[in-house]
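> I would like to see how this sequence folds:
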Amino acid sequence: MCFTIDEINNSTELLPGISLGYEMYNTCGSITKSVKAALALSNGNKAVSASSKDPCTKPAQVQAIIGETSSSPSLVIATVIGPFHIPQISPFATCACLSDKSKYPSFLRTIPSDYYQSRALAQLVKHFGWTWVGAIRSNNDYGNDGMNTFTKTAQQLGICVEYSLTFFRTDPPSKIQMIINLLKDSTSKVIVAFVSHMDMELLTRELSFQNMTGYQWVGSESWMVDSKTAEVDKHHILDGAIGLSIPKAHVRGMKEFILDIKPIHYSSNDIFTEFWETLFSCTFKESNSSAVNLKQCTGHEDLTGVKHGFTDMSLMPIFNNVYKGVYAVAHALHEILHCNDTCIYNVHLDPFRVLQHIRKINLITKEGHEVYFNEDGDPPAKYEIINWQPTENGVVDFVTVGLYDASLPADKQLSLQNKTLIWTQNSTQIPVSICSDKCSPGTCKVLQKRKPVCCYDCIRCAEGEISNTTDSVTCVQCPPEFWSNDRRDECVKKEAEFLSYEEMMGALLTAASLCGTCMTAIVAFIFFTYRKTPIVRANNSELSFLLLFSLTLCFLCSLTFMGRPSEWSCMLRHTAFGITFVLCMSCVLGKTVVVLMAFRTSLPGSNVMKWFGPTQQRLSVLIFTLIQVVICVLWLMTSPPFPFKNLKVVKDRIILECALGSAVGFWAVLGYIGFLSLFCFVLAFLTRKLPDNFNEAKFITFSMLIFCAVWLTFIPAYVSSPGKFSVAVEIFAILASSYGLLICIFFPKCYIILLKPEKNTKNNVIGKVAPMST
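This is a model prediction of the structure:
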């Protein structure tokens, strides 16, 4: 501040003819001394120094306060001077709470708010994939407020804080030891330290004493470029630390000013005297020091060769912040006093007016640094990313490896340069700090009970669900026609399932159908060959041949149920089945009625047979069949069967089947067949004991019994069978009932025709009852 005021007072362009004065206080970081200094500055009425010249004779009128360098004292000062609207510009107080203009209306600063630093630290942690971190903070406004913002931002970014410990440099050793014990028991390997440089120095000394290596430190700007903290790190526990710092700056002439400082020029100020005696281990004659065996200070010692934090300019960024703050005040006064070549001296200087002008300042210093304040009194937030890299001689080098600019879009705020980063224990591999391993694709995260969200178990996705990203929160249901693969990381198209000819079950059913067709053809051939024999003639050969024809159609219609369903095959299979079976049942019913009528005709005085001759038989078969044809036509016209992809019966496959369309139509077709078969069974049962050598009613009764049993068991089996098995059950029912009719009705006749020809005579067939001839 002395350097900047001298520079301004010696300038002919800024405040010409006006000399700025100053008064300096050292609060030693004490809240009490900060209050005392603030009150003294607000009520001061004594002479003040004006650069290195003679003291002013005017009463002090404080236009602005530069300071404090810590957040807690700054809060107190801002509270005290706030009602007086005296501008306060801090170069190093970063607590975000000071941005609240309703509480601290006159506070401004030339260092960014910790709101941005905390968010930058959270983004830095997220960038390196650390989701499980520990946190240590100073127990003051700087640490508590900064860590609070970091924790909130970290939570939004999916970062979990395992612990958050607080301490202050005046805490007893037991408190520090407790923190170290907690660090040893923790599982996180990354520690975010939002700590002031003085607190960090104390903590580092204790950690180094206990050789607490192996932790990756992430630091705030307060200690990241603090050379004193690096000096006390004897075991290099902080090597590889990464964090933020104020951007490097250069103020021309500042180093030369400090190296050329002579305490004798400031003999009235004890600060310089004590500093000089400590730096060179000497004493002044006028000093009250009681030290012995110390050489005498001359005041002309050379600072150039001294290796000390004061001379290596490591605090230049803070110097630059002070430099910008003083220039902001000077430019505000320059505007208020309407200075050009000269200034108007009779303008009344009101602190509130000065504050208003400082808020509107927007200037570029001669070093090229922009100075302005936003509505919260804060400058633009820019940070350098610093990495602690040890050198060969054991000294830590603070290497700039990136930048953070809060004014850029969110995805471009953090940028790392193409430089090699050094991590803890001099490693070049990024440390890993997670609570749980990443969940691979095909699994999803399930939180562990009473644990943070970063601690989870990886559960395999259920069938039909996938996750194709790492650390997926949920599994996604596959679309209806897709299913999850074995790894559960991809949806694959479901396999279409239908009863085909190529598979074993389809081949067996096809063989059974063709075999039945061939057997029917053989029987027809036998009957045709022996059509003039009594047994063929006695059993109504015309209906027999029609029945054999209908059985052939029944066997063949089962083939329509196999293969990929199409619109035509769906309509054909059910209608062909319904019509052929009704034709079959009509023939059987006609044969049963013929037997019954033949018995009635044999009775004395009976003339019933004339009402059921060949014409009536053909007509009855035609009418019964036409009824089913009408039912099928109505079914096809209203709501016909159609191909349908069934996605519900089997989860991992698509069942290609024929939907019924109209359920009424289907059950009407099936019901009509059932009605005819039941009616035929009743008639055959009533005629089974009629006195005749070859009563065909017995075989019809047995065949109808098989037919009804098959179709009664078909219904529950059909309903309960999944997928293609339901089609197989339907085909089996068709084949079983067809085989039953073929075997029960025609095999006994073939047996007599082929193996017992002696029974195939008219006398043997007629017996007591003369059968009807055709």
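
> alpha carbons only for contacts and neighbour counts from here, please
OK.

> name the element residue 734 belongs to?
Here residue 734 sits within helix 724-755, counting by DSSP states H and E.

> and that helix, what does it pack against?
Here helix 724-755 touches helix 504-529, helix 534-538, helix 541-557, helix 696-720, going by 3 or more Cα pairs under 8 Å, 6 or more residues apart in numbering; DSSP states H and E.

> just put the ones you listed in TSV and tack on mean neighbour count and distance to residue 416.
Shown next, in TSV, are the helices and strands packed on helix 724-755 (neighbours: other Cα atoms under 10 Å; distance: least, Cα to Cα, whole Å):
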stretch	mean neighbour count	distance to residue 416
helix 504-529	17	65
helix 534-538	21	102
helix 541-557	22	76
helix 696-720	18	65
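
> residue 270: which of the ones you listed is closest?
Across those, residue 270 has its closest neighbour in helix 696-720 (101.8 Å, Cα to Cα).

> how far out from the middle of the chain is that closest one?
In terms of Cα atoms, centre = their mean, to the nearest Å, the centre of helix 696-720 is set 59 Å apart from its chain centre.

> run the angle between that helix and helix 724-755 for me.
Here helix 696-720 runs at an angle of 160 degrees relative to helix 724-755 (axes from the mean of the first three to the mean of the last three Cα atoms, to 10 degrees).

> ok, then the element right after the helix holding residue 734?
As assigned by DSSP H and E, the chain's next helix or strand after helix 724-755 is helix 762-766.

> now the second one, please; I'll put the structures next to each other:
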Amino acid sequence: MARLYVTLLTFWPLLYIGVQSQSKSKDTCIYQGDEDTYSFYEGGDVVLGGIFPLHSSTIPLVSTFMTKPKLIKYKFFTPRALRWMQTMIFAVREINQRQDLLPNVSLGYHIRDSGDDIPVSVKRSLLLVNGQPEKGSGQSCEDIQKQPSPVIVGEASSGVSMAVLRTLGSFKIPLVSYFASCSCLSNKKDFPAFMRTMPSDLFQIKALVKLVHYFQWTWVGVIGVDTDYARFAIQLFLKESERFNICPAYVHLYPVALTQDAVEELVNILKSSSATVIINFSVDSYLHGVLKECRRQNVTHLQWIASEAWATSKVLWDDFGDLLKGTLGFAIRRADIPHLGNYLRRVSVSVVQTSNFLSEFWEETFHCRLNGSVTPHVHGEEAQNWPPCNGSESLDDVYTLYSDVSQLRVSYNVYKAVYLIAHALHDMSKCEPGKGPFQNGTCGSLYPVLSWQLLYYMKRTHFTTLGDEVRFDDNGDPIASYDLMNWQRGSDGSLQLVRVGFYDASLEDNKDLVINEPVIMWHRREKAPESLCSQSCLPGSRKARKKGKPVCCFDCIPCAEGEISNQTGVILMAPQLMVF
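Predicted coordinates:
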């Protein structure tokens, strides 16, 4: 009689079942569920996992629990995220060609789509760390189609990263994020296996508050999409703002699934407030509905301040450039990655047909159908009218965010994340037996790599890449620096992201923010707009707080007899004896 039991390739009893016969010495594996073929994979001595939000905004499906659930559909495909995926592959292949870094160890990759969705991301993270046996039965459990990954490069969203960490973190499987910035992730008690090449929001908030203070905006609107990222960021912003007497005119979180009632409520708040400067903590995909409603209600006067999550995103410009012209925001530092642009454009019809991800991108870009395409399912029914691809399509003939390497910021973070892991593995490989950091002087294992040992080395790794020194603090966070970007309209109407300053957390407190104000182009004015609850009081008058209102809201009343005010903005001077 055969005995049924769960085989733990890594530790999770979810992906396949091993059946062991009393007459056989080897296990046989049966893959459970549908085989998920949507991935990039290449084997190696060490296979790095990767998870990226190639799709976002799931389309709700009603399940009756009487039939097999249908495949998840999404509203948005993100060429930018495809570039992040390809950057990871590029970095792995570049390292494999080097003789000075991991010369005797080959790296592979296993990359999947998170869908920017927690259940999907957790499921696919499990696929990464468990590996994947061959589909069907009768295969030995040692015959693995895709090797398990001891580390994952991901995720972009802070909330999704938290969910993955709570699943995998207890097993010390490292997650290296390239875009998750929530300060909550610096908590090593809750997230001991988390590192990132993205600065913590703690520093972005300090930069934003100093920016607001620099332009003397004391009355600002603060909004954000209802996620962990925005909630923690807004909480930090309100706390830091108190130091500079900056008041929130309103604070509003809008839902991820934005209904018409919710967006109308938000825009009514924006329209009724006297604040002309608005700070928005969101990602670009959640802004379409808000900006569309702003235009419908003619709310076009606002000066937008972007959080780093959308400070350099070009996808909003074509539809909402008139609303967003003059936007300011801090962006993570950019870099030029040699040869990446050529690598990204080295894609043809024959290449894209080997990958579902690339096929979907090709069809989205050229609005044509490939042989065997499932475009109606992926792109919608309108794709049925697309003509067949003729094979002459070329990325050199079109503009797409995928091949745009002019603003490599998140891509650079992905690149650094891969190099962080490679340098940690390199340090492990140089360990001398008896002098290692583990019990009895033992070295870390490379065949196979143990995640907890790799994490130990990653936390102590620092290196230089593309001229930048990369090091991490005790929380696994990099030293923060940002570029201040201004959204300007080019002569051809395109978006020009112009660097107008920077913030460097490593500099002294009064020198960390530098702004080149004459270069800034504002939304509707030649100079910086005002955003005040009350105008400054003129000499001869003083401020009088309005009962029940923030400190930024006041009346100006004449100085009483025996008092004097010879400057603007005075709150109160004690009565003084005037001597004549």
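
> now the TM-score, please.
Overlay of the two chains. TM-score (TM-score structural alignment, normalised by the length of the second structure): 0.76; 470 aligned residues with a Cα RMSD of 2.5 Å.

> the helix holding residue 734 of the first structure to helix 541-557, inter-axis angle?
For helix 724-755 of the first structure against helix 541-557, the angle by the same axes, to 10 degrees is 150 degrees.

> counterpart of helix 724-755 of the first structure in the second structure, which residues?
Counting by TM-score structural alignment, helix 724-755 of the first structure pairs with no residue of the second structure.

> so which bits of that helix are buried?
Neighbour counts using 16 or more other Cα atoms under 10 Å place 724-746, 749-750, 753 of helix 724-755 of the first structure among the buried residues.

> could you pick out the longest helix of the first structure?
Across the first structure, the longest stretch assigned as helix under DSSP state H is helix 567-601.

> so it matches what in the second structure?
Going by TM-score structural alignment, helix 567-601 of the first structure lines up with nothing in the second structure.

> in the second structure, point out the residues matching the next helix or strand after that helix.
Later in the chain than helix 567-601 of the first structure, the nearest helix or strand by DSSP H and E is helix 614-638. Per TM-score structural alignment, helix 614-638 of the first structure has no counterpart in the second structure.

> distance from the helix or strand just after helix 614-638 of the first structure to the middle of the chain?
Following helix 614-638 of the first structure in sequence order, the next helix or strand is strand 642-646 (DSSP H and E). How far strand 642-646 of the first structure lies from its chain's middle: 36 Å, per Cα atoms, centre = their mean.

> by contact count, what packs against strand 642-646 of the first structure?
Counting contacts by 3+ Cα pairs under 8 Å, 6+ apart, strand 642-646 of the first structure packs against helix 567-601, strand 653-659.

> returning to what we had before: what's the closest of the helices and strands packed on helix 724-755 of the first structure to residue 263 of the first structure?
helix 696-720 (104.1 Å).

> packing partners of that closest one?
Here helix 696-720 of the first structure touches helix 567-601, helix 663-686, helix 724-755, going by 3+ Cα pairs under 8 Å, 6+ apart.

> wait, which of these is closest to residue 392 of the first structure?
With Cα to Cα as the yardstick, what comes closest out of these is helix 724-755 (77.6 Å).

> quick one, the closest one and helix 567-601 angle?
Going by the same axes, to 10 degrees, helix 724-755 of the first structure makes 40 degrees with helix 567-601.

> what distance separates helix 724-755 of the first structure from the centre of its chain?
With Cα atoms, centre = their mean as the basis, helix 724-755 of the first structure stands 61 Å off its chain's centre.

> cool, stretch 179-197 of the second structure as well?
13 Å.

> buried residues, it. List them.
179-186, 191-197.

> stretch 157-164 of the second structure now?
Neighbour count says stretch 157-164 of the second structure has 157-164 buried, by 16+ other Cα under 10 Å.

> which residue range of the first structure does it align onto?
The alignment of stretch 157-164 of the second structure onto the first structure (TM-score structural alignment) covers residues 70-77.

> so which residues make contact with the matching stretch?
Here stretch 70-77 of the first structure makes contact (Cα atoms under 8 Å, 6 or more residues apart in numbering) with 29-31, 34-35, 38, 67-68, 90, 92-95, 98, 140-142.

> just the buried ones from those residues?
Among these, those classed as buried by 16+ other Cα under 10 Å are 31, 34-35, 38, 67-68, 90, 92-95, 98, 140-142.

> out of the residues you listed, which are inside strands?
With DSSP state E as the criterion, strands contain residue 90 from among these.

> kindly indicate which of the buried ones among the contacts of stretch 70-77 of the first structure lies nearest residue 2 of the first structure.
residue 67 (13.6 Å).

> quick one: contacts for the residue lying closest to the closest one once chain neighbours are set aside?
Among residues not flanking residue 67 of the first structure along the chain, residue 90 sits closest, at 4.3 Å (Cα to Cα, 6 or more residues apart in numbering). Residues near residue 90 of the first structure by Cα under 8 Å, 6+ apart: 66-69, 74, 107-111, 322, 325.

> look up how far residue 653 of the first structure lies from residue 90 of the first structure.
Computed as Cα to Cα, to the nearest Å, the residue 90 of the first structure to residue 653 of the first structure distance reads 71 Å.

> now do residue 327 of the first structure
For residue 327 of the first structure, the distance to residue 653 of the first structure - Cα to Cα - is 78 Å.

> now do the same contact list for the nearest residue to residue 414 of the first structure once chain neighbours are set aside.
Counting by Cα to Cα, 6+ apart, residue 404 is the residue found nearest to residue 414 of the first structure once chain neighbours are left out, at 4.7 Å. By Cα under 8 Å, 6+ apart, the contact set of residue 404 of the first structure is 120, 382-385, 413-415.
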